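*Asks:* Predicted model and sequence follow; I will ask about them next.
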Amino acid sequence: MVRDSPRWGSISVEENAPQRAPSLAEQTYQTLKRWIVEGDLEPGVALSENDLSRRFSISRSPLREAIRRLQEDGLLNASGPRGFTVPDLSVDLIRQVYGVRLALESAAAASASIPDSEVKAAGAELRALGKEVKAGKFENFTRSDFEFHDLFVQNCGNPMLVDHVDRIRGHVRRIANFAGQLAEHSRASYAEHVVIHEAMQSGDNLALRDAVEGHIRGVTDRLVLQLEARAS
C-alpha cells in the first residue's frame, strides 16, 4: 500500500507514471525506485500487482518487468501471491549494504587519480556546505553525497568497480535519506568528508583509502546505534 497522507497525496500519478512504450518498463522501474528510495512507499506494507497496475494505468507485462528488476536490486521483496513489500531499514540491511560499499569504495580510493581542478572545486563546495551544516541545515549535504564520493569512484580507472558501486546506490540513497534526518550523524559525516578531501589534496592514495574506510565505518556504526536505540 502507498502512503495515503501526506506524501502519496502529493504524488501525481498522471505526471509521474510512465506514458509510452517501448520504454514503459524502464519508466515504471525508475518511478517505483524513486518512490522507494525517497520513502514514498511504506516499508513493510504490502503492495499488490493489481493496485500498482491500476495506479499506473498500465498492463501487467511492463509492471512485472519493473518489479523483477527491483527484486534483483533488493528494493522489493516477494510477499504472498503477486504481493510485494519494501524491505525495512534494518541493522542487517545497513551492515550488508555498507559492508559492500566499504569494500568497493575503499578499492576505488586506493587507485583513484583525481584531477586537481575537481579537487579544488570540491573544496569550495565543501566549505559552502559546511556553513549550512553548522547552521543545522543538512539537506544539501545529504543530496551532494554521491557527487563527493564520485570524485574517487569515477576516477578509479575500473569501469567494473564503478558499475558495482552504481548497483547498490538505490540502497545507499534510501539509507542516506534516513540518515540525513539525524543531526549529529550529519555533522560527523561532514567532518569525515573534510578528512577525505584533505587526503585528496595530499595525493596520497593510501591516506585517501584510510579516510574513506574511516568514514564508511563511522556511518555504519552511527546508523546501527540509531536503529538499535529505536528498537529497544
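*Replies:* Received, thanks.

*Asks:* Going by C-alpha atoms from here, please, whenever you check contacts or count neighbours.
*Replies:* Noted.

*Asks:* residue nearest the centroid of the protein?
*Replies:* residue 173 (1.3 Å; C-alpha atoms, centre = their mean).

*Asks:* ok, structure two:
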Amino acid sequence: MPTQPIATLSERQTLSEQVYNDIKEAIIAGELIQGAKITEDELAKKYGISRGPLREALRRLESIRLLIKIPHAGMRVVTLTPEMIEEIYIVREALEGMSARLAAERMTDEEIEDLRNLLVRHSSNIDKSDGKQYFQREGDLDFHFRIAQASNNQWLMDLLSSELYQLLRMCRHRTSQAPARPTKALTEHKQIVEAIASRDAELAEMLMRRHISGAWKTVEILLKEELSEGALQNDTVTKQ
C-alpha cells in the first residue's frame, strides 16, 4: 500500500497559513458563530488538513483573541459581550481619531489619491450589493487599516493592526449590513479623506471620532434589538 508523502516544513507552514486565514474570515463573517466549540476532528476534515498545521493555525487565532480556551470546556470562538464591544469602540474612537489627525499631517498627495481610488472601489462594491453591504477586506483594502498605517506612528500601527484589529473587524461586520449604514459610512469616509487632503488635522480627527461614535450607536441599537428578540423568544417558549 503506497504511503502518503510527508509534507515539508514549508508546505506545512503554507497549509497552516491558508487554514488560519480561512478560519479567521469564517469567524469575522459569523460563519463560525460566537461561542461555538472548536473541534479539531471536524475542522481537519472540513479543510483537508492534518492536526499539526491545524493546531498551529488555532494557536495563532488564539493569540489574536478570536479563539479562547475555557477550562473544562475546550477551545471556543470568542463571544463579544455588549460590555466588551462598548469598550472596544471607546478605545477605537480615541486611537483612530488620533490616526486620522496624524494622517492629515503626514500622508503624501499620492497616498491620499490612492485612498480616494480605494473609496471608488468600495462605492462600486456597495452598488453591487444594492446598498445593503459594506464589508471591507483585510489589510490594504481596508480604509481604516490604511489610515492607521498612514499615521506613521508605530504604536498606533501596532495597536490598530494586531489583535484589536480582528476584534474590530468582527464588530464592523455587524454594522456593515445594517440598513442605510453602508452608504452613510462611505460618505463619512469620503469626508475624512477630504479633511486629510486639506491638511486639516483637527477636522480629520473630529470626523473620524464622529464616524466611530456613529458606528457604535448602530451596534448598540442592534444589540438591544437582539436582546429584545431573545427575551421575546424565551417568553414564547415559556408560555408553550
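*Replies:* Nice, I can see it. Model, not experiment: these values are computed from the prediction.

*Asks:* just to revisit the earlier point, now the residue nearest to the centre of structure 1: which helix or strand?
*Replies:* Element membership for residue 173 of structure 1 (DSSP states H and E) is helix 169-179.

*Asks:* contacting residues around that helix?
*Replies:* With contacts defined as C-alpha atoms under 8 Å, 6 or more residues apart in numbering, helix 169-179 of structure 1 is touched by 33, 36-39, 73, 75, 89, 94, 97-98, 142, 185-186, 223.

*Asks:* Could you tell me where the next helix or strand after it falls in structure 2?
*Replies:* Going down the chain from helix 169-179 of structure 1, the next helix or strand is helix 183-202, by DSSP H and E. Mapping helix 183-202 of structure 1 onto structure 2 (TM-score structural alignment) gives residues 179-198.

*Asks:* Please point out which parts of the matching stretch sit buried.
*Replies:* 181-183, 185-186, 188-189, 191-197 (16 or more other C-alpha atoms under 10 Å).

*Asks:* Adding distance to residue 128 of structure 2, write those residues out as CSV.
*Replies:* Below are the buried residues of stretch 179-198 of structure 2 laid out as CSV (distance: C-alpha to C-alpha, whole Å):
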residue, distance to residue 128 of structure 2
181, 15
182, 12
183, 12
185, 16
186, 14
188, 19
189, 19
191, 22
192, 23
193, 23
194, 25
195, 27
196, 28
197, 28
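
*Asks:* quick one: which of these is nearest residue 122 of structure 2?
*Replies:* Set against residue 122 of structure 2, the nearest of these by C-alpha to C-alpha is residue 186 (7.7 Å).

*Asks:* Run through the residues that contact that closest one.
*Replies:* Residue 186 of structure 2 touches 119, 122, 123, counting by C-alpha under 8 Å, 6+ apart.

*Asks:* try 10 Å this time
*Replies:* Residues in contact with residue 186 of structure 2 (C-alpha atoms under 10 Å, 6 or more residues apart in numbering) are 119, 120, 122, 123, 126, 134, 143, 192.

*Asks:* Ok, residue 194 of structure 1 next?
*Replies:* 123, 126, 127, 130, 188, 200, 211.

*Asks:* Return the residue of structure 2 aligned against the residue nearest to the centre of structure 1.
*Replies:* Under the alignment (TM-score structural alignment), residue 173 of structure 1 maps onto residue 169.

*Asks:* Quick check: longest helix in structure 2 by residues?
*Replies:* Longest helix in structure 2 by number of residues (criterion: DSSP state H): helix 201-239.

*Asks:* Please name every helix or strand in contact with that helix.
*Replies:* Judged by 3 or more C-alpha pairs under 10 Å, 6 or more residues apart in numbering; DSSP states H and E, the packing partners of helix 201-239 of structure 2 are helix 82-106, helix 163-176, helix 181-197.

*Asks:* How far does the match of helix 183-202 of structure 1 sit from its chain's centre?
*Replies:* Counting by C-alpha atoms, centre = their mean, to the nearest Å, stretch 179-198 of structure 2 is centred 18 Å from the centre of its parent chain.

*Asks:* ok so, going back, by neighbour count, sort out the buried ones in the contacts of residue 186 of structure 2.
*Replies:* So, by 16+ other C-alpha under 10 Å, the buried ones in these are 119, 122, 123, 126, 134, 143, 192.

*Asks:* Let's have these in TSV, adding secondary structure and distance to residue 150 of structure 2.
*Replies:* Formatted as TSV, these follow (DSSP: H, G, I helix; E, B strand; the rest coil; distance: C-alpha to C-alpha, whole Å):
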residue	secondary structure	distance to residue 150 of structure 2
119	helix	16
122	helix	19
123	helix	21
126	helix	24
134	coil	22
143	helix	11
192	helix	13
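
*Asks:* Of all pairs in those, which one is the farthest apart?
*Replies:* Top of the distance list for these (C-alpha to C-alpha): 126 and 192, 18.4 Å.

*Asks:* List the contacts of the aligned residue in structure 1 for residue 219 of structure 2.
*Replies:* Counting by TM-score structural alignment, residue 219 of structure 2 corresponds to residue 223 in structure 1. Listed by C-alpha under 10 Å, 6+ apart, the contact partners of residue 223 of structure 1 are 90, 91, 94, 95, 175, 176, 178, 179, 182, 185, 229.

*Asks:* what about the last one, neighbour count?
*Replies:* Under the neighbour criterion other C-alpha atoms under 10 Å, residue 229 of structure 1 is assigned a count of 9.

*Asks:* for residue 143 of structure 2, what are its contacts?
*Replies:* If a contact means C-alpha under 10 Å, 6+ apart, then residue 143 of structure 2 has 115, 116, 118, 119, 122, 136, 137, 186, 189, 193 as its contacts.

*Asks:* and those, which two are the farthest apart?
*Replies:* 137 and 193 (18.8 Å).

*Asks:* if we can go back for a sec, list only those of the contacts of helix 169-179 of structure 1 flagged as buried.
*Replies:* Buried among the contacts of helix 169-179 of structure 1 by 16+ other C-alpha under 10 Å: 33, 36-39, 73, 75, 94, 97-98, 142, 185-186, 223.
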